[in-house]
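Asker: prediction below, plus the sequence it came from.
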Amino acid sequence: MLKPANPHFSSGPCAKRPGFSLAALEGALLGRSHRAPAPKAKLAEVISRSAALLGLPPDYRLGIVPASDTGAVEMALWGLLGPRGVDVLAWESFSAEWAQDIEKELKLPDLRLLRAPYGRLPDLSAVDPKRDCVFVWNGTTSGVRLPDAGWIAEDREGLTICDATSAAFAMDLPWHKLDVVTWSWQKVLGGEAAHGMMALSPRAVARLEAHRPAWPMPKIFRLTKGGKLIEGIFKGDTINTPSMLCVEDALDGLRWAEGIGGLKALVARAEGNLAAVAAWEAKSDWARFLAEDPATRSCTSVCLRIVAPWFTAMEPAKQEAVAKRLSAILENEGVALDAGSYRDAPPGLRIWCGATVERSDVEALLPWLDVAFERVTREFAA
């Protein structure tokens, strides 16, 4: 039976772009100071190419920040929250992490947690436009994404802080409704780890310059100095030392994306991969999307739950053992690496279908899911 040419279906770090080889990184300015003119120009190029590819509004700032998407989100939370009450939407692992940090670390007194279980979204109509709002656009660990931005008021008074790490470059983002947007290099374009991106609207910049947090701010989180935005961050002067090898890799991914047709082509590739899984899922007698509403199904982190009666009748610990065995079979066969569900999510599979993944590889994988499940059925259902 045909196997995927590329079995890399991890949800982060994600598959490299088609045709990638280390030869693409030969232009990396290794052994150079990142503050020297040529390396700094490379960093600025990542910013400018990213902004152009995503269609970022011209009055938004975009910068490279440390510690991947996690660092970018934490910088936004620590630097911006406090002046208003905040609504936090939590429906999967990472959104729950941001809620916990705001509640337990920042200890904001006026906090509302709008929660939903895996597979669903919170009540978006409950969001108050007078308050700040923190949310993910796409739940990487649940496979549930926001279907649109209709719930975000045009005349909102609060800021919208959006973790879009598994959505940027694969989904159309409504920039005019998003005041802070974060992502990382190692998701949709398959870049290497440790670097994050942060986009700020003029409203977010105004908040940063007017607001002084009540808590101590570590240097690595500071986006202002003397009450003014540190503009250099958004021109290639990074806060900490970046890997110029990773920078070269990021540029390679951006150039590839431009070459295949830009954002429209990237979105189409991811949506095509989702469509392939959906066609298989509709005929499956054992697997269903974790996302209950088809309109909220992610086209990047596609999460599947197991619905076979013998499985659902098991205790949770045994269900986890079955799911781990299922992903192990796929890995041992060399058809899907790192395709197990996230540790906090319901037991099942998580298949990355972002833009660097070829549809032919997704289609080749799907019959193997049935083969692997037949094996675990024989092993566990007897």
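Answerer: Received it, and whenever you're ready, just let me know what you need.

Asker: CA atoms for contacts and neighbours, from now on please.
Answerer: Fine.

Asker: the longest helix in the chain is where?
Answerer: When the chain is parsed with DSSP state H, its longest helix is helix 359-380.

Asker: below is structure B, check it against A:
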Amino acid sequence: MHPVPKPLLRPVNPRFGSGPCAKRPGWSLDALQDAFLGRSHRSPDGRARLDAVITRSRALLGMPQDWRLGIVPGSDTGAVEMVLWSLLGPRPVDVLAFESFSATWANDIVAQLALPDARVLEAEYGALPPLDAIDWSRDVVFAWNGTTSGVCFPEAGAIPAVHEGLAICDATSAAFAMRLPWDRLDVVTWSWQKVLGGEAAHGMLALSPRAVARLEGAPPPRPLPKLFRLTAKGRLIEGIFAGDTINTPSMLCTEDALDGLRWAERIGGLDALVARSGANLAAIAAWVDRSGWAAFLASKPETRSSTSICLRIVAPWFVALPETTQAKAARHLTGLVEAERAGFDIASYRDAPPGLRLWGGATVETADIEALLPWLDWAEAETRMAFAGETHGSPAAKSASA
């Protein structure tokens, strides 16, 4: 007899991956039937569709009117790289590295750009670097939310209202689910495929007046490929921020992005999006409290992400396994859930500690989260039995028995 019976109810939408993320509730291909296909994106109508993504995004996020917002190639990665290569150099820089993608930005700054005065402030998965160690007289590069660690900035007050350097924020898994302090930021990037469930390969780049002044007043001391160029003859290329994209965008993806924005407007805007994501985190937090075997990877409650919700396995049987076997057991657990079509893409990121990563963004229904959780309990019990004989002789097992 199994210690935990197999659940009967499955999530209506079992897609909990962290990118591309779940489509909005009720989405179907019919939402794309009016896509502007087979026509030039540079025609007046094509440009208007792209500008609508910009205009609706600005309004939904409450972005200040004097900021520029543009669509750029390469998803959030492309947007961040454009910023690093175009803006960094005039000042020393601090970069926060506390999960996979922020560590990539740190590597690019140190190893690729080879900036002479760059400090990397590091933290292990589950924590933020000490925020009081940041020197805001320098440029500061950071992720608002660590997509692979489930750790986010605790509050706007972590950034001083007045700072000499530029605050450069990768917000790809935070935008539309968390409130961004526009008055304390200078550059913000994100992608379509996260909180609103759009399709991949398109990024968004938002620039404050201070960032624009840097671009126009301090040209980058390095050659830039066309895809990274935001200025021409010392002036900002304003068309990028009005629907004239640097390269050819997908108008099918554009229609999908507009569909997500319209849905967000219909349900109540940013307040509703933040509330939906918060409800998903609350449902998982209540389950963690009673599970006995799962815990948040983020050690401090105030830094727990409501979108990329990362969990570690703390059950004694799991802790007693050798590290290599822990990874195997975690994959076995998530594989069982996927095989039952109860939850797709819920394994932790490949560089993160073995465990679970559940997307809790606004397009995910809390009812689906609640339907998933009994499957996790069932899979944990099945995995415990499957690995019951593999703790013998491990150092952790010997320590536990002693």
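Answerer: Great, that's in hand. Remember, predicted model here, so these are calculated numbers, not experimental data.

Asker: got a TM-score for the two of them?
Answerer: The TM-score (TM-score structural alignment, normalised by the length of structure 1) is 0.99; 382 aligned residues with a C-alpha RMSD of 0.6 Å.

Asker: ranges for the strands of the stretch 151-300 of structure 1?
Answerer: Using DSSP state E, counting those that start in this stretch, the strands found in the stretch 151-300 of structure 1 span residues 160-163, 180-184, 195-200, 224-225, 228-229, 287-289.

Asker: the fourth one maps to which residues in structure 2?
Answerer: If I follow you right, that is strand 224-225 of structure 1. The aligned range for strand 224-225 of structure 1 in structure 2 is 231-232, by TM-score structural alignment.

Asker: ok, stretch 321-340 of structure 1 next?
Answerer: Under TM-score structural alignment, the match for stretch 321-340 of structure 1 is residues 328-347.

Asker: and for the aligned residue in structure 2 for residue 209 of structure 1, the neighbour number?
Answerer: Taking TM-score structural alignment for the superposition, residue 209 of structure 1 sits opposite residue 216 in structure 2. When neighbours are counted by other C-alpha atoms under 10 Å, residue 216 of structure 2 registers 17.

Asker: ok, residue 216 of structure 2 to residue 231 of structure 2 distance?
Answerer: 7 Å (C-alpha to C-alpha, to the nearest Å).

Asker: just residue 348 of structure 2 next, same as before
Answerer: For residue 348 of structure 2 relative to residue 231 of structure 2 (C-alpha to C-alpha), the value is 39 Å.

Asker: the more surrounded of these two?
Answerer: Counted by other C-alpha under 10 Å, residue 348 of structure 2 and residue 231 do not tie: residue 348 has more neighbours, with 26 against 16.

Asker: and the gap between the more buried one and residue 100 of structure 2?
Answerer: 12 Å.

Asker: for residue 75 of structure 2, same thing?
Answerer: 16 Å.

Asker: next: residue 41 of structure 2.
Answerer: Taken as C-alpha to C-alpha, the span from residue 41 of structure 2 to residue 100 of structure 2 is 34 Å.

Asker: please apply the same query to residue 237 of structure 2.
Answerer: Using C-alpha to C-alpha, which is the criterion applied here, residue 237 of structure 2 is 32 Å from residue 100 of structure 2.

Asker: more crowded one of those two?
Answerer: Comparing residue 237 of structure 2 with residue 100 by neighbour count (other C-alpha under 10 Å), the higher total belongs to residue 100, at 18 against 15.

Asker: contacting residues around that one?
Answerer: Residue 100 of structure 2 makes contact with 148-149, 351-352, according to C-alpha atoms under 8 Å, 6 or more residues apart in numbering.

Asker: show me which of the residues you listed is closest to residue 289 of structure 2.
Answerer: Residue 289 of structure 2 has its nearest neighbour among those in residue 149, at 19.5 Å by C-alpha to C-alpha.
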